[in-house]
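In: give me a model of this one.
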Amino acid sequence: MEQNALIGKLQKKRNDLSELEKRVLDFILNDYELIATMTIDDIANRLYVSTATVSRCSRKLGYEGFRELKYTLIQNQTKLKKSKEVQNFSAEINEFMIENVNNLQNTINDINIKDLETAVTYINRAQVIEIISVGASLANGLDLSRKLTFLGQIAHARTDWDELEAISHNLNDDCLAICISSSGETSYMINYAKKLKSKHVPIISIVSNRNSQLAQLSTIALIAKTNNIYIGNVDLSSRHATIFIIDLILMMYGKQL
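Out: As a prediction, this is how the structure comes out:
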């Protein structure tokens, strides 16, 4: 049972009660959520006391009678329920924030500067950059393509599966593929990566798992830590670390221009 101002107020009245009245108070404090469904007769029968004892206890607690006490307890239950919901929601938010901070810190700790420098070199040399990102990672791919274009590169982030299939056949070793996938196990992405590798196209992947298939197929694998979160079929996994890696690459590339 959760303590609040009302319960504390009732507990302070305990010394003013008789032994039978204390029995009534103890029942209220220990099982007050049941009060909403009980009458004064129910309580009297449950505790083997008279209804007069229940009424007298209610008055000594500061109420006109049991009805007023019962109403107050019901109102208090509603407040406690709302308080618990807010506390639970706040706890979930706090846990989510801590997880994201930890993922970002782990991403920073795991960064290999030489890999980043090599990735920037590939971007510099590429005649065409194809950014392959699907599902929840698509927004990251589109953003990267747009910024690379503004920085003077020829960069595309296609959303059509057939186009991506065609591109995976048409690129050569003068091009660059940047594959963004949180899991690194998306079947379409793996198929594209295999075709690109067979044509000796350099592949930079941004994934959360270094041991994923995509990471193993890549020329350079940059690790962006995240926790996979799904509600139904909807991927709600955070992309904060992915965005950080992308921004870092863009900053390093932009400063060389």
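In: drop to CA atoms for contacts and neighbour counts, all remaining ones
Out: OK.
In: and the longest helix anywhere in the chain, what does it pack against?
Out: When the chain is parsed with DSSP state H, its longest helix is helix 66-110. Applying 3 or more C-alpha pairs under 8 Å, 6 or more residues apart in numbering; DSSP states H and E, we find helix 66-110 packed against helix 51-60, helix 240-256.
In: what segments of the stretch 151-257 of the chain are helices?
Out: Assigned by DSSP state H, counting those that start in this stretch, the stretch 151-257 of the chain shows helices spanning 161-170, 187-198, 213-217, 240-256.
In: could you dump those helices to TSV with mean neighbour count?
Out: Output for the helices of the stretch 151-257 of the chain, formatted as TSV (neighbours: other C-alpha atoms under 10 Å):
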stretch	mean neighbour count
helix 161-170	14
helix 187-198	18
helix 213-217	21
helix 240-256	16
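In: still on that earlier bit, I'd like the helices and strands packed on helix 66-110 as a markdown table, with distance to residue 145 appended.
Out: Listed next are the helices and strands packed on helix 66-110 as a markdown table, based on distance: least, C-alpha to C-alpha, whole Å:
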| stretch | distance to residue 145 |
| --- | --- |
| helix 51-60 | 72 |
| helix 240-256 | 10 |
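In: quick one: which of these is nearest residue 138?
Out: In terms of C-alpha to C-alpha, the element of those nearest to residue 138 is helix 240-256, at 11.7 Å.
In: could you list the residues in contact with the closest one?
Out: With contact meaning C-alpha atoms under 8 Å, 6 or more residues apart in numbering, helix 240-256 is reached by 100, 103-104, 107, 116-117, 119-120, 123-124, 140, 144, 147-148, 151, 206-207, 222, 224-226.
In: one more to line up against the first:
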Amino acid sequence: MTCLIKIRSLRENMSANEKKLADFVLENTGLIRDYSSQQLASAVGISQSSVVKFSQKLGYRGYPDLKMAIYESLSHEVTSTTNTAAGGASLRQKNAEELLFGLKQEAIETTVALNSKEKFDQAAGALRRAERVQVFGAGLSGLAARSLAYHLMLTGKAVVNEAEVLVQLAQADGLGKGGVFVVISETGEDSDAVALTQRAKSAGATVIAICRCGTSPVSLLSDIVLEALVDRGQTNLSSLLLAAAQQHLVDILVSRFN
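Out: Model prediction:
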């Protein structure tokens, strides 16, 4: 059952305030991406805590998870609808795309605010001074890793970005004190990412980690940690939003490096 269907089906058994929220969401689905929990509460005329409780009653950890679920629900309706009216389908598609854009923007803005200017300066400075750079990305984070490696190569840096983990392990052993190892991981707990970080650290290299906010094996081993903050939800959009946030951190590093 999608989020919007769930709201429609549960509406009759909701309290007065919950019905106000449900009606506002159902009638203004495409606008939800622009509303914080406080703004939504003000628009409906209820308290912010009521918005949080409403989200939890629907089975979500909080309001950010509800927003992501609404996007998924919109996407489902666009792809599964039997309504062939081109205008209606086009509008729903536009709403879904706008909500996704809003969620990405929110993830990026939160992530940037989480990391200090000093952190970015330290990471960019380490890359600038490095005699050699090795970059590894696990899973979806591999896209950001390849982007960083490519841009560093364009500056003339000696960069290693192998897909094969065994090759990466051998390369990490030779990094030395003049080298920098950049590890980009969604969780900071991926076994390959941890093993490579340990090897690079043992070789004397400076380690820069770009991973999800919070303590992890990779972050504990690293000298400089840039964190991406995306709510762990029940939706598969979480990984997509984290990848977008990590890519933005890479873009900032590249801009500061140049």
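In: and the TM-score between them?
Out: Once superposed, the chains reach a TM-score of 0.59 (TM-score structural alignment, normalised by the length of structure 1), with 175 aligned residues with a C-alpha RMSD of 2.8 Å.
In: just to revisit the earlier point, turn the helices of the stretch 151-257 of structure 1 into JSON lines, including distance to residue 83 of structure 1.
Out: Supplementary listing: the helices of the stretch 151-257 of structure 1 in JSON lines, determined by distance: least, C-alpha to C-alpha, whole Å:
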{"stretch": "helix 161-170", "distance to residue 83 of structure 1": "48"}
{"stretch": "helix 187-198", "distance to residue 83 of structure 1": "45"}
{"stretch": "helix 213-217", "distance to residue 83 of structure 1": "46"}
{"stretch": "helix 240-256", "distance to residue 83 of structure 1": "31"}
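In: quick one on the thing from earlier: so which of the helices and strands packed on helix 66-110 of structure 1 comes closest to residue 92 of structure 1?
Out: Comparing those by C-alpha to C-alpha, helix 240-256 comes nearest, at 17.9 Å.
In: what number of residues lie near the equivalent of residue 129 of structure 1 over in structure 2?
Out: Using TM-score structural alignment to pair residues, one finds that residue 129 of structure 1 aligns to residue 133 in structure 2. Residue 133 of structure 2 is flanked by 27 other residues according to other C-alpha atoms under 10 Å.
In: helix or strand: which one has residue 133 of structure 2?
Out: Using DSSP states H and E, residue 133 of structure 2 sits in strand 132-137.
In: quick one: that strand to structure 1 mean distance?
Out: By mean C-alpha distance after the TM-score superposition for structure 1, the fitted strand 132-137 of structure 2 averages 0.6 Å away from its aligned residues in structure 1.
In: next one: that strand to chain centre, how far?
Out: Taking C-alpha atoms, centre = their mean, to the nearest Å, one finds the center of strand 132-137 of structure 2 at 21 Å from the center of the full chain.
In: okay, buried residues for the helix or strand just after that strand please.
Out: Scanning forward in sequence from strand 132-137 of structure 2 by DSSP H and E, the next helix or strand is helix 141-154. Of all the residues in helix 141-154 of structure 2, those buried under the rule 16 or more other C-alpha atoms under 10 Å are 141, 142, 143, 144, 145, 146, 147, 148, 149, 151, 152.
In: got JSON lines for the residues you listed, with distance to residue 220 of structure 2 too?
Out: Compiled in JSON lines, these are given as follows (distance: C-alpha to C-alpha, whole Å):
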{"residue": "141", "distance to residue 220 of structure 2": "19"}
{"residue": "142", "distance to residue 220 of structure 2": "21"}
{"residue": "143", "distance to residue 220 of structure 2": "23"}
{"residue": "144", "distance to residue 220 of structure 2": "21"}
{"residue": "145", "distance to residue 220 of structure 2": "20"}
{"residue": "146", "distance to residue 220 of structure 2": "24"}
{"residue": "147", "distance to residue 220 of structure 2": "25"}
{"residue": "148", "distance to residue 220 of structure 2": "22"}
{"residue": "149", "distance to residue 220 of structure 2": "23"}
{"residue": "151", "distance to residue 220 of structure 2": "27"}
{"residue": "152", "distance to residue 220 of structure 2": "25"}
